[in-house]
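1. Got a predicted model here, sequence first, then my questions.
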Amino acid sequence: MNAKLSNSITELKDRYGIIVIGSGYGGSITAARLASAGYEVCLLERGKEWIPGEFPDEMAEVTAQFRSDSNPLGLYDYRVTEDVDVFVGCGLGGTSLINANVIFKPDDDVFNNSRWPDEIREDRDNGKLNKYFEKANDMLQGAVYPDNRPSLGKIKAHEKSAKDRPGKYYKLNLAVNFEKYNDEPNHVGVHQRPCILCGDCMTGCNVLAKNTLYMNYLPFAKSQGASIITEMEVNYISKADGGGYFVHCTSHSEDKKSRFIHANVVIIAAGALGSTHILLNSRDRGLAVSDKIGHYFSGNADSFGVGYNSDQRTDVLGFGNIRDKRSKIQVGPLILSVIDYRRKELELKDRYIIEEGDFPRAFVDFTRYSMPKISAVAGHDTDFSVIDEASEAARVVRDIAHYDVKGALNHSMLYLGIGHDSADGVIAVDSEGKIRIHWAAAPSKPIFQKIDDEMKQLTKALGGTYIRNPRWTPFFGRNIITVHPLGGCAMGKSADTGVVDHRGRVFDLAQDTSGAVHNGLFVADGSMIPTSLGVNPFFTISALSERIANLIVQDATVNKKPREGALPPPVIISPPLGIEFTTEMNGYFSKSVTNAKTPEDFHKAEKLGKQEGNDIGFKLTAYIDSVDKFVIEPAHDARAEGHIKMGSMKQMVEQGRFNLFIKDPQIHTKRMLFSLQFFGDDGQPCLLDGYKEMRDDPDVDIWEIWKDYTTLFITIHKGNTTRDPVLGQGIVRIHLHDITRQLATIRVRNGSNVKTAFSAKNKFTSFFFGELYETYMKNLLPSQQTHG
């Protein structure tokens, strides 16, 4: 029996040389390499330690392990946000505990994207980056499913479906022990057993066959002296007087205490959502980070589909580590093979892969009962005939009657498509302190439809009924589901383009020097990836983390030793009270009008735009970080996140600002301003510059007030500034029902109790309606005469 890796919380000290936050690929790798270099390392993990043999096997057990506020130690972390659903793991080893084990290197030209720092391209070209890939593969013990093992139904079906398609079929390199270790120590001394082909990789491997981080990097880190503390969730980071950082965290173990721990080096590796959340919380408490924090979120163009009830038996029903009648079939690991559509002559946006999957034991019974109903409502039968219908119906009856390998579900294929999306989603923290992802533009990208269409063709080759991911349908919200979240703390050349540099160092916005960084503060995980990768991403994360760890070891200027002497007390900073609200406007613009100056000019542009069919609109959430600052400062400035809709396409706002009631040099006029940078369909930068004009005019009537407030004059520039050429002009408007919804969306940020929340909301609404009163209403009221 392998020994537990985690230390008791009673062993936690008040300081370390290096603290690593998170035990996914980035965290485990940097902890292992820095500990092996002789530094004192403490790794903090929010989840608990899962020992193989403890993972859930049945549906009730799986359901009980979904993570929530009331169950913070749950293994399965499924986040439902407004535009995207994200599924990741929570436990010692991170998502490696429940992923599909696929070791996949991306195309070299992925790194040609200008978002990647030049140093990454240089290391790709000189061969250094490839050595980091090799180093990671050596530790992860990648292997292809051996030819001498049993021939498996699902990979035979996958290969068959690829024969007349443009993609290339082959078996994948997997982090799975097929035959190397037979209940004996592996390369880091952990006992492993061969894969029994049970298909339960996604719910957790109880066999000791899956090469999770718990089988390699983490035990290696432990053997090199690293401390591992589980059930400890980091909330934010603050700078310490005299150098280093305090890591503010909350224990989910028995004592439930809040703590702060000092380190001279902090490596944030909590994943795309976790690391971004920590840095956003830290920014709210004074840590100066790039304005790009939260940007460049990608779901790696993840797409899901099912080829249900085909003519070919596929053996996709997992049986776990339970020896019963269900274990008589052989499934294999979750993913074994791929159909690769990444031809070099194609642009990256047109390249993708499709991998096969299976149904873990816990989901088999639920799925065989529910799939006939889903198929009847949302399925597309690719080979309709009377005889075929009878065969399909017979297989469905078998499934409904009882578990049967001759049933419809065991004649099905589960597909995962991966490609290149626009990587322009935005991660934010909402008024309740939870992660929110703005990415309404994602479903309109052609790659998702392209992958969906090809999955349908693969299903047709096997004579099945194709069922797309229900969440992607309009009825269920048209949400993307991703198991590969990337970005949020993206690499860049400076704070203008990213959150961290090529070494993973966090840019320091408080310093005037371009490219200045916070000494000793790093990010090393999927959040640093600035683009989609087009393949399963953990191998790339691993290689880049190996690189970051190596550069930290080599850097003599980084103080990696624990602080000596008395620690200064941490400064506990409460985040300012803020406000958020959502606004939506729609209208028309004309490309034939480029020199509108007066309201009459813009109205003409609107009319022409309607005739031309050039509709435009946007949906934005305004984030006011501090109500006090917003009310006092003349600019009344706020961040704006969301999307712009032009025709059928949606484009995410790259950088957005919103200003309320700006006094114009022109007498008796105030303006609301919108400045929204985005990329057009051609990939070129654009700017939507808009203003509402409110006149302090004694002769104004109610109708004029309504028109002023609801009308936004817009100019679209081909570039990022108002000096760039004009693409078109027009008007967007907010309607009465949209105003009602807008008022209902006003939320207080960081309100610790009802009283403070009410105070902040009252301050904002008093300012807003006070400005309206001063501009309009006082002129409509009868003047008061004073009598002596």
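-> Yes, it's here. Keep in mind the model is a prediction, meaning the values are calculated, not measured.
2. From now on I want contacts and neighbour counts done on CA atoms only, so please keep to that.
-> Will do.
3. can you map out the strands along the stretch 151-300 of the chain?
-> Using DSSP state E, counting those that start in this stretch, the strands found in the stretch 151-300 of the chain span residues 168-171, 173-174, 184-185, 191-192, 227-229, 232-239, 245-251, 258-268.
4. Those: which one's closest to Glu584?
-> Closest of the strands of the stretch 151-300 of the chain to Glu584 is strand 232-239, at 32.5 Å (criterion: C-alpha to C-alpha).
5. relative to strand 258-268, how tilted is that closest one?
-> Interaxial angle, strand 232-239 versus strand 258-268 (axes from the mean of the first three to the mean of the last three C-alpha atoms, to 10 degrees): 80 degrees.
6. What helices and strands are in contact with strand 232-239?
-> Helices and strands touching strand 232-239, by 3 or more C-alpha pairs under 8 Å, 6 or more residues apart in numbering; DSSP states H and E, are strand 41-44, strand 245-251, helix 271-284.
7. this is the comparison structure:
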Amino acid sequence: MEFRRSGECFAEGACNDYDAVVIGSGYGGSVAACRLAMGGLRVCLLEKGRKWEAQDFPTDTSQMLSAVRIEHRTFGVSFGPKDALYQVCRHDDSVAAMACGLGGGSLVNAGVVVPTPARTRRNPKWPKDWEKDWEVCEALASTMLRIQDVPIKFRNAKIMDEAVGEETGFKNPEPLKLTVNFDTEDQMYSSKKLGKADSCQACGNCMSGCPYNAKNSTDKTYLLSAIQAGCDIRTACEVQYVFRNLDDTSEVDEAICRRKSRRWLVFLNEFECMASDFVVLSAGVFGTTKILFQSQMRGLILSKKLGCGLSCNGNNVAYLSRSRAPLNACGLDRKKLSEVPFEERPGPSITSSYISSLGFTIQSAVIPIAFPWLLFKGITTYGWPIGYSILDSIVHKVKHLFGQPSQDMVLNVIGYDNGDGKLTFRKDANEICFQPPSDPLLARKIEALQRITKKLGGILFMSRYRSTSVHLLGGCCSSSDASSGVCNSNGQVFDTLNLTTVYPGLYVCDGSLIPCSVGINPCLTIATAAEHVSKHLLQDALDYKSKDVDFVVCPVLLT
């Protein structure tokens, strides 16, 4: 399978003219590219990151450190490669982490799949039009992502069942479903049509990228189908902005605008661009919002709500250190893996999930072997222990820093924040800054984690950041009109000429479209919304193509 990098995209003779250009390859962009290509359109997908194979993922600390880019937005400093697998952004008292690569967040998430809760779908911000086909779209996404049940209860899950099971107001949905392959004997998962997936080894390293090719990430599902349908995939291509290709050439070089049969120009820089009739922005919450902000600077008139409605999905992280319980929550390398029976291994990254009646979920997570645990535990991310006196805190902090990680565990909390965060664009630094939403349940989450820690023993360290999110949503929210959102329920971007008119051919199709917290791991919700958007997008594209419009393929001339 061949992927072209940025330098090859604009070589002499390369075709840069398509029916549709999709920007981003996560749970939104991969769906759009797949459905458009299968519908017979000429599609090109652009991905900022690289293609990651199973053997490329970091398996030790030195490799992990070279796979991370950290940007401190408050001080304006950054380090790490721009195409690093992990993109970590810190601003004031909050931190957000994203993935970069062909497959987006599906490469390094835990793959937990949960249907969108009824509470979320009753939210006044939730688009009512989505309800018309939500179950159908959700079933399509579930099938494409090849969801499977976790086959056994691993030790970590059994211990958490005992600790959390006694907590009133918590329930454990059974069984937990993941986008992970546990059975290579099933012919469906080894067919060439869907792509070969090896079996999960229960090594616990999902969140550093599966080194055993067992995760059903979007590059092995939706994108594989898109490629088979003729979609062109180009990596190492970071889009800067989009420009509406009008007859008026006063603002753009005439040689570029001569291709008047295409409605949009997609710019990677001031000199290299592609032409298409449909542009699908699916670069994630930060990426999509940044592209629209930069497009706005170049004349695209957008809703004043651009950047508003940011949700961190009520995401907080805690660390349980030096528990007396045999948690078995640290990843195994290949050598140790061969010495441990399957049922005694850590299991996938997340094997237990507990839903509170208050509306938040607590999940136990395995620490990948490649994570620099000393740094992860006590130096940069985590502050003082929770619920201790000052003297005890100092003692426990020292023990925490120099203790071994064998009986440690990450606790991930997901819930409902107020969705009132905001993204802004700093023109001088060409970067997105963010203000996290308020979280009315934070105190209740800490109380629940303290009770669990008391039962398991050990020391609880809450993240020092007010928000630690890997589940960003919003920023280009769907709404009924431009006064309250950036897009309509079909993902079409409002042009604000009046409240409901849209830009022809310009769509948003990723998590930035979701207008509120979803309360659970959001990957299935994003893919389901993308299926809904893609259905209308494909029909729009086919209707447009059926008109008497010149669709002769011709490369864009560049200066």
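-> Good, I have the coordinates. Just so you know, these numbers come straight off a predicted model, no measurement behind them.
8. Mind telling me the TM-score for this superposition?
-> Overlay of the two chains. TM-score (TM-score structural alignment, normalised by the length of structure 2): 0.86; 520 aligned residues with a C-alpha RMSD of 3.0 Å.
9. picking that back up, include distance to Pro52 of structure 1 when you put the strands of the stretch 151-300 of structure 1 into a markdown table, please.
-> Formatted as a markdown table, the strands of the stretch 151-300 of structure 1 follow (distance: least, C-alpha to C-alpha, whole Å):
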| stretch | distance to Pro52 of structure 1 |
| --- | --- |
| strand 168-171 | 26 |
| strand 173-174 | 19 |
| strand 184-185 | 15 |
| strand 191-192 | 10 |
| strand 227-229 | 18 |
| strand 232-239 | 21 |
| strand 245-251 | 24 |
| strand 258-268 | 26 |
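10. Could you say which of the ones you listed is packed most deeply?
-> For these, average neighbour numbers computed from mean count of other C-alpha atoms under 10 Å are highest in strand 227-229, which has a mean of 25.
11. Would you map the helices across structure 2?
-> 6-9, 29-38, 61-65, 118-121, 134-144, 155-165, 222-228, 254-257, 284-297, 334-337, 373-374, 390-402, 442-456, 523-546 (DSSP state H).
12. Pull the number of nearby residues for Ser469 of structure 2.
-> Close neighbours of Ser469 of structure 2, defined as other C-alpha atoms under 10 Å, add up to 25.
13. Relative to the whole chain's centre, how far out is stretch 331-339 of structure 1?
-> The chain centroid and the centroid of stretch 331-339 of structure 1 are separated by 25 Å under C-alpha atoms, centre = their mean, to the nearest Å.
14. before we move on, back to that, which one of the helices and strands packed on strand 232-239 of structure 1 lies nearest to Asn264 of structure 1?
-> strand 245-251 (6.1 Å).
15. residues contacting the closest residue to Leu460 of structure 2 other than its chain neighbours?
-> Leaving aside its sequence neighbours, Leu460 of structure 2 sits nearest to Leu320 (C-alpha to C-alpha, 6 or more residues apart in numbering; 4.7 Å). Contact partners of Leu320 of structure 2, counting by C-alpha atoms under 8 Å, 6 or more residues apart in numbering, are 408-411, 453, 458-461.
16. Tabulate the residues you listed (TSV), appending distance to Phe79 of structure 2.
-> TSV is the format used below for the contacts of Leu320 of structure 2 (distance: C-alpha to C-alpha, whole Å):
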residue	distance to Phe79 of structure 2
Asp408	29
Met409	28
Val410	25
Leu411	27
Thr453	35
Gly458	34
Ile459	31
Leu460	30
Phe461	26
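17. What is the nearest of these to Gly209 of structure 2?
-> Val410 (17.2 Å).
18. Sweet, I'm off.
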